[in-house]
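J.: turn this into a structure:
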Amino acid sequence: MPDPAPTRRVTTRLRRLATTALAAVLALTAAPVAPAKAASGSYFYGTYTSLAGTRDYHGYVPSTYRAGTPMPLLVALHGCTENDVGFDLLTGLSALAERRGFLVVFPDQSILANPAQCWNWPLSTNQHRGWGEPSIIAGITNLMRSRYTVDAKRIYATGVSAGGVMSVIMGVTYPDLYAAVATVAGCEYECDLLQLRSPDQAGLDAWREMGSRARPVPVLIFQGTADLVVPPSTAGRIAGQWAQTDDLAIDGVDDGDVTATPSLVERGQVAGGRTYTHKVHRSTGGTVMIEQYLIDGAGHVYPGGCSCSLYGDPSGPDASNLSWDFFLAHPRS
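T.: So this is what the prediction gives:
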């Protein structure tokens, strides 16, 4: 089929080339002083097409990558009114990938699919394996696996806002692909905006969606207490959903292997920045399955994000580093 908007696509490609180059400069200048080889990583970009649709993406390969040696992969999903490059700048994930040694890819939502560039998580077709946007994101993930030597046990997904909702969906629909997920200002599976359905029911639905691939998926949650877009109570709903899903995924029985009641609650503060409450949920076997960071006074923002972005909150805990610490502790078994 002829391209319905060739001029738009050429313009988009030029914009992406320019913004990716800008991202490279800012990421490297934002990184701490490091040996010369730390600047020799490389950015890439491309377009993925399947029966479900077409999406652009860009990513970063750190200088420590060696073909044949497996390296972890992070899939990072932007929020509404953002794009992949903006999310990279906001989170600093390419610079972090260089410092800590992992591959990262940023799928980009098309304005043709959503004018505000939101991932279309409310649509039922985007809540199931093999359909819609989850299949596209999984397809981009598997494309990275075909092009680079990826550690299959250390593939992770993270996202903010609409991307945070999608990261939860990816953990539910592809538990055999993603070892663990993180969500910033996101929502539980089959997000109930009116909060009329219990998190336990959402957890049961998520477990059923996993089907024969069901496994307990560790989840990290960030939420601001002054968020006017996502009710702060949503963090507890995400934790409740995953507690039920992981409980059932362990042995198929709703028997309290993981609960919505945290086993540890502690207070913390960023030096010169925000205070927060950190909650940890462990399985009866002692494994950390869910962590929450509830950040006092934070709005609909990315904690620790760059002040160069409207959605950055440098005074919050460093969500990017905390997420990678969490991911490293949770390879897929």
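J.: CA only for contacts and neighbour counts going forward, please
T.: Fine.
J.: can you give me the strands in the stretch 201-333 of the chain?
T.: Counting by DSSP state E, counting those that start in this stretch, the stretch 201-333 of the chain has strands at residues 219-224, 264-269, 275-282, 288-295, 302-303, 312-313.
J.: as JSON lines, those strands with distance to residue 90 and mean neighbour count would be great.
T.: JSON lines is the format used below for the strands of the stretch 201-333 of the chain (distance: least, C-alpha to C-alpha, whole Å; neighbours: other C-alpha atoms under 10 Å):
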{"stretch": "strand 219-224", "distance to residue 90": "15", "mean neighbour count": "27"}
{"stretch": "strand 264-269", "distance to residue 90": "21", "mean neighbour count": "12"}
{"stretch": "strand 275-282", "distance to residue 90": "21", "mean neighbour count": "20"}
{"stretch": "strand 288-295", "distance to residue 90": "18", "mean neighbour count": "24"}
{"stretch": "strand 302-303", "distance to residue 90": "8", "mean neighbour count": "29"}
{"stretch": "strand 312-313", "distance to residue 90": "6", "mean neighbour count": "22"}
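J.: let's compare: structure for the following, please.
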Amino acid sequence: MAAVTRNAVRAGTRAAGQALKPSIDKAKPPPSDGDWIAGVAMGAAGMRRFRLYRPPDVRFSERLPLMVMLHGCGQDARSFAASTRMNRIAARERFMVLYPEQDRLANAQGCWNWFDTTSGRAYGEAALIMKAIDQVCLLYPVDRARIAVAGLSAGASMAALLVTRHPERFRAVVMHSGIPPGTAHSPLSALGAMHGRRSTKPLMATPVSMAASWPPLMVIHGGIDPVVSAHNGQAAVQVWADAAGAQPGPGRSVQRGERYAMTVTDFKRRGSTMATLVEVGRLGHAWSGGAEKHPFSDRHGPDASRMVWAFAARQFRATSASGKALC
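T.: I've put the predicted structure just below:
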């Protein structure tokens, strides 16, 4: 009887350990130096957890840029950080990374409800993300004049929605495999938009307002994306360029080593790049150049994380040169 009891206890302990493993793994910081800080943002739409990566050895007088990273469906803050490896770049280039996290009670698949504008849920979630940004800016040494936002899939669409509502708060926005704002307004219309069957409404902006306060856009999209049609990447850049009065230049083919080739097209107005389209022909629905053996990550693609930071850093330098005030 004693042996049976011991075996039952061991089996129960193993079962409990297996049940707790996802929670334990989720709490572990992704591989990198620096701090992995937990936080919660609260507002009228509820609450959302977030994680903040802070590089090591931040000096007292130092003010660092902030990159906001919005995960896609089926991901959370940790898995997105691990697959993109953005924290490694942040440690080297010295910036902070904020990872807001969607609540599974708000969306069972962990998707941001970027499309649900009719009910107002999309705007409520956008407001919570802004609360997280404000909280991080208040508690940590963030340079408010150097904030950028990037996202994958549903996170890309939410990133664009954030910028349409608060363009003056961001210096760059990057959409990776997402759908442009003004393309869907409900869950049903979002399905049509994912397959490239819906048109995109023009942005509520003019060339003058775009030049004054809207950040440039970079779009990265795979040519064989089976989830979000590549048409959406082209539509996102076009609607941004149309609002800015920008025209496309010639596409240039780029390939680094054995990674997938990409075609890069800049849309410019009076010499300034307002939007950039990066088309990766052999990429599916995955973070380009992401870590191996992670869902929604393709290590063979060009390194999207490096492209995201390089694009944002150019806008930060331009902001410093123009002497724009903190917002």
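J.: TM-score them against each other, please.
T.: Superposed pair, TM-score by TM-score structural alignment, normalised by the length of structure 2: 0.82. Supporting alignment: 287 aligned residues with a C-alpha RMSD of 2.4 Å.
J.: minimum distance to residue 319 of structure 1: which of the strands of the stretch 201-333 of structure 1 has it?
T.: Among the strands of the stretch 201-333 of structure 1, the nearest to residue 319 of structure 1 by C-alpha to C-alpha is strand 302-303 (5.4 Å).
J.: who are the packing partners of the closest one?
T.: Judged by 3 or more C-alpha pairs under 8 Å, 6 or more residues apart in numbering; DSSP states H and E, strand 302-303 of structure 1 is in contact with strand 312-313.
J.: residue range for the strand it packs on in structure 2?
T.: The alignment of strand 312-313 of structure 1 onto structure 2 (TM-score structural alignment) spans residues 297-298.
J.: ok, average deviation of that stretch from structure 1?
T.: In the superposition against structure 1, stretch 297-298 of structure 2 averages 0.9 Å from its aligned positions (mean C-alpha distance after the TM-score superposition for structure 1).
J.: what segments of structure 2 are helices?
T.: Here structure 2 has its helices, by DSSP state H, at 2-27, 77-84, 86-93, 121-139, 154-165, 187-194, 207-213, 231-244, 304-322.
J.: average offset of the strand ranked longest in structure 2 relative to structure 1?
T.: Of all the segments of type strand in structure 2, defined by DSSP state E, the longest one is strand 142-152. Compared with structure 1 after the fit, strand 142-152 of structure 2 shows a mean deviation of 0.7 Å (mean C-alpha distance after the TM-score superposition for structure 1).
J.: dump the helices of structure 2 to TSV, plus distance to residue 176 of structure 2.
T.: Below are these laid out as TSV (distance: least, C-alpha to C-alpha, whole Å):
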stretch	distance to residue 176 of structure 2
helix 2-27	24
helix 77-84	12
helix 86-93	14
helix 121-139	18
helix 154-165	6
helix 187-194	13
helix 207-213	21
helix 231-244	8
helix 304-322	8
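J.: how about the ones you listed in TSV, adding mean neighbour count and distance to residue 68 of structure 2?
T.: TSV is the format used below for the helices of structure 2 (neighbours: other C-alpha atoms under 10 Å; distance: least, C-alpha to C-alpha, whole Å):
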stretch	mean neighbour count	distance to residue 68 of structure 2
helix 2-27	11	19
helix 77-84	24	11
helix 86-93	19	11
helix 121-139	19	8
helix 154-165	25	9
helix 187-194	17	23
helix 207-213	15	18
helix 231-244	22	19
helix 304-322	17	11
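J.: of all these, which one is nearest residue 112 of structure 2?
T.: Smallest distance to residue 112 of structure 2 across the helices of structure 2 (C-alpha to C-alpha): 5.7 Å, for helix 154-165.
J.: who touches residue 81 of structure 2 in this structure?
T.: The contact partners of residue 81 of structure 2, taken as C-alpha atoms under 8 Å, 6 or more residues apart in numbering, are 30, 87, 99.
J.: picking up where we left off before, which other residues reach the longest strand of structure 2?
T.: Outside strand 142-152 of structure 2, the residues that touch it by C-alpha under 8 Å, 6+ apart are 63-72, 96, 136-137, 156-159, 169-178, 287, 308, 312, 316, 319, 324-327.
J.: now stretch 191-208 of structure 1
T.: For stretch 191-208 of structure 1, using C-alpha under 8 Å, 6+ apart, the contacting residues are 122, 165, 172, 188-190, 214, 237-238, 240-246, 248-249.
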